[in-house]
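Enquirer: What would the 3D arrangement of this be:
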Amino acid sequence: MSWKTQMVDKKWGKRSNIFFLFLIATALLFGFFHLEQLVYCEQLQLFQGNLKGILEKLLIPGGISIFLGEFFVQFFKFRVGALVVIVGSLGILLYFSYNVFSRIVNKNIALLFSLIPSIGYSLLFLNNFFYFSGIIAFIFSVVSIGIYIRIDDIKKRRLVAFLLIPVIYWVGGGAVFVFSLSAFLYEVLMDNESSDIEKWLFSLIYLLLSILIPLVVRYTVFYGN
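Expert: This is a model prediction of the structure:
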């Protein structure tokens, strides 16, 4: 094994240690010091719901995240289940956030940046009135950002952005703004091939779409009659 490979493995080992230390700290926080937070939300009896009620949720913008949030909340009846769901969701968010930031900045800095949303949501979980669907929608948006920035071809990347914006809105509701703002910043700061006019034009279109699509859906689909 070459010294370069050993250095890479050593650095990856340190980042992995930080990753697992965060998860362990989160488990200790909720498992021993904030036990009451693990049962903060009343179980919504989703397992006893009928198909019609489920479809009504899935057919509204953000309904998929709401449904998944209510589904996972069912496990909050058991403290172990709640702990697994909370730590698991924060770990997934940390992993995909790191994948996004590591494509843009140094991997060590990327790890620090990726800790910010996970720490933020761990604090939000301390609020009894925080809806679990929020982190579901945010994770979906972060995953979509990762898909978007991995496309090197500019035309394909922009096409994917146009397709993802309505999908993210339908799955995650307001989390679409996280994607559109990230796409805006990525185009403006990272695109060195397009002209300034072209970069700003497409970047602003992303933001406008994330505003116009919810308005159109609101006043045509739901209030059109």
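Enquirer: switch to C-alpha atoms for all contacts and neighbour counts from now on
Expert: Fine.
Enquirer: I figured Val160 hits Ile145, correct?
Expert: No. Contact criterion CA atoms under 8 Å: Val160 and Ile145 do not qualify, at 10.3 Å.
Enquirer: out of the two, which sits in the busier spot?
Expert: Neighbours were counted for Val160 and for Ile145 using other CA atoms under 10 Å; Ile145 has more, 23 against 15.
Enquirer: quick one: contacts for that one?
Expert: 100, 179, 182-183 (CA atoms under 8 Å, 6 or more residues apart in numbering).
Enquirer: Redo those residues as CSV? Include secondary structure.
Expert: CSV is the format used below for these (DSSP: H, G, I helix; E, B strand; the rest coil):
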residue, secondary structure
Val100, helix
Phe179, helix
Ser182, helix
Ala183, helix
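Enquirer: Any chance of the residues you listed in CSV with distance to Ala82 and neighbour count as columns?
Expert: Converted to CSV, the contacts of Ile145 look like this (distance: CA to CA, whole Å; neighbours: other CA atoms under 10 Å):
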residue, distance to Ala82, neighbour count
Val100, 27, 22
Phe179, 28, 28
Ser182, 31, 20
Ala183, 33, 23
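Enquirer: Next, the second sequence, to be compared with the first:
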Amino acid sequence: MLATGVGCTSVYEVPIDTPIQAKLDVTPFSRIHVVGFVSGGAEDVDANMETVRLLRSQLRTKSKLRVIEADPLPLQQVARDQAKGPSTPGVPPPADAPTAMAFPEKILDEKDLEPYEPLFANAAYWKKIGEEFQQPLIVTGTVIFRPHQASGIVTQEREVYDQFGRRTVMPTRVYMERKGYILRPKLVFIDGRSGAVLYQESYREERLYPSQQNVPALSSFFEQMDAVLPSFLNTLSTTRVRGSRIMLR
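Expert: Okay, the predicted model is just below:
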């Protein structure tokens, strides 16, 4: 606690611990299955596999649910097969399933994901997956991680020294070419007992770097996922935000 006398007034720093309630009630589940994602964008990063590994790793240490270890599902092929017709008895395609011709050859941006959306509404399919893994909470969705370039005026800090050698930092506006990546994950939480979607949330992250700076795509991917993970974990459990306030007495 910080106490500083100012006349008859004391200044106190009071710690604040604020709980943020979980977005989902996960008490009906003892297990969680991150099954995989429909993904695309940058070819040098497998956004599906990297997202599965990262979310499972976080859940092992920060969730009470048991993480199911299984190979990710080939969801892009599953969606295409469903569009052709039921390949598994009792698992019909959704009523609004696209035709096989509607799927893009490659997934490059968000628009290319649209034909895959009916997959997540196919309750019969997800209920069948749930039965295979003892009715867990299922995590799936889409992930786009794609290169991006931009140019324009940015503010940089420039060091200036006067005649006495004293340093001053001044904001300077300069024109700069920058390149980087955009991350667009959508996380879909499905009830493995009924196959129904319980909750979904979309995110957008962007990182741009000076054009002469060589930042590996995978490093940028993890940097942006770090910003998404707290919200993902808060979907499953109550989190606490710690801070402080200055009080006068």
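Enquirer: Any idea what the TM-score is?
Expert: The TM-score (TM-score structural alignment, normalised by the length of structure 1) is 0.25; 104 aligned residues with a CA RMSD of 6.0 Å.
Enquirer: mind listing the strands for structure 2?
Expert: In structure 2, the segments counted as strands under DSSP state E are 3-6, 9-20, 31-34, 38-41, 66-67, 137-161, 167-191, 197-202, 205-210, 239-248.
Enquirer: following the longest helix that structure 1 contains, which helix or strand comes up?
Expert: In terms of residue count, the longest helix belonging to structure 1 (DSSP state H) is helix 3-28. As assigned by DSSP states H and E, the chain's next helix or strand after helix 3-28 of structure 1 is helix 51-58.
Enquirer: Other residues contacting that next one?
Expert: Against helix 51-58 of structure 1 from outside (CA under 8 Å, 6+ apart): 63-64, 66-67.
Enquirer: one more time with 10 Å, if that's ok
Expert: Helix 51-58 of structure 1 has contacts (CA atoms under 10 Å, 6 or more residues apart in numbering) with 46, 63-68, 170-171.
Enquirer: Please produce a PyMOL select command covering the buried subset of these.
Expert: In PyMOL syntax, the buried subset of the contacts of helix 51-58 of structure 1 is picked out as below (16 or more other CA atoms under 10 Å):
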select buried, resi 63+64+65+66+67+170+171
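Enquirer: Among the contacts of helix 51-58 of structure 1, which lie within helices?
Expert: 63-68, 170-171.
Enquirer: for those residues, which one is nearest Ser210 of structure 1?
Expert: Trp170 (11.1 Å; CA to CA).
Enquirer: Isn't that closest one up against Gly63?
Expert: Yes. With contact defined as CA atoms under 10 Å, Trp170 of structure 1 reaches Gly63; the gap is 7.3 Å.
Enquirer: so what sits against both of the two?
Expert: Both Trp170 of structure 1 and Gly63 are contacted by Ala137, under the criterion CA under 10 Å, 6+ apart.
Enquirer: any idea how far Val67 of structure 2 lies from Lys127 of structure 2?
Expert: Using CA to CA, to the nearest Å, one obtains 18 Å as the distance from Val67 of structure 2 to Lys127 of structure 2.
Enquirer: now swap in Met170 of structure 2 and tell me
Expert: Counting by CA to CA, the separation of Met170 of structure 2 from Lys127 of structure 2 is 59 Å.
Enquirer: neighbour count winner among those two?
Expert: Taking neighbours as other CA under 10 Å, Met170 of structure 2 and Lys127 compare with Lys127 leading, 21 against 12.
Enquirer: Surely that one touches Phe120?
Expert: No. Counting by CA under 10 Å, Phe120 is not a contact partner of Lys127 of structure 2; they are 11.3 Å apart.
Enquirer: what's around Phe184 of structure 1, how many residues?
Expert: With neighbours defined by other CA under 10 Å, the count for Phe184 of structure 1 comes to 20.
Enquirer: which stretch of helix or strand covers the residue nearest to it when sequence neighbours are not counted?
Expert: Spatial nearest neighbour of Phe184 of structure 1, chain neighbours left out: Ser203 (4.4 Å); criterion: CA to CA, 6 or more residues apart in numbering. Assessed by DSSP H and E, Ser203 of structure 1 sits inside helix 196-216.
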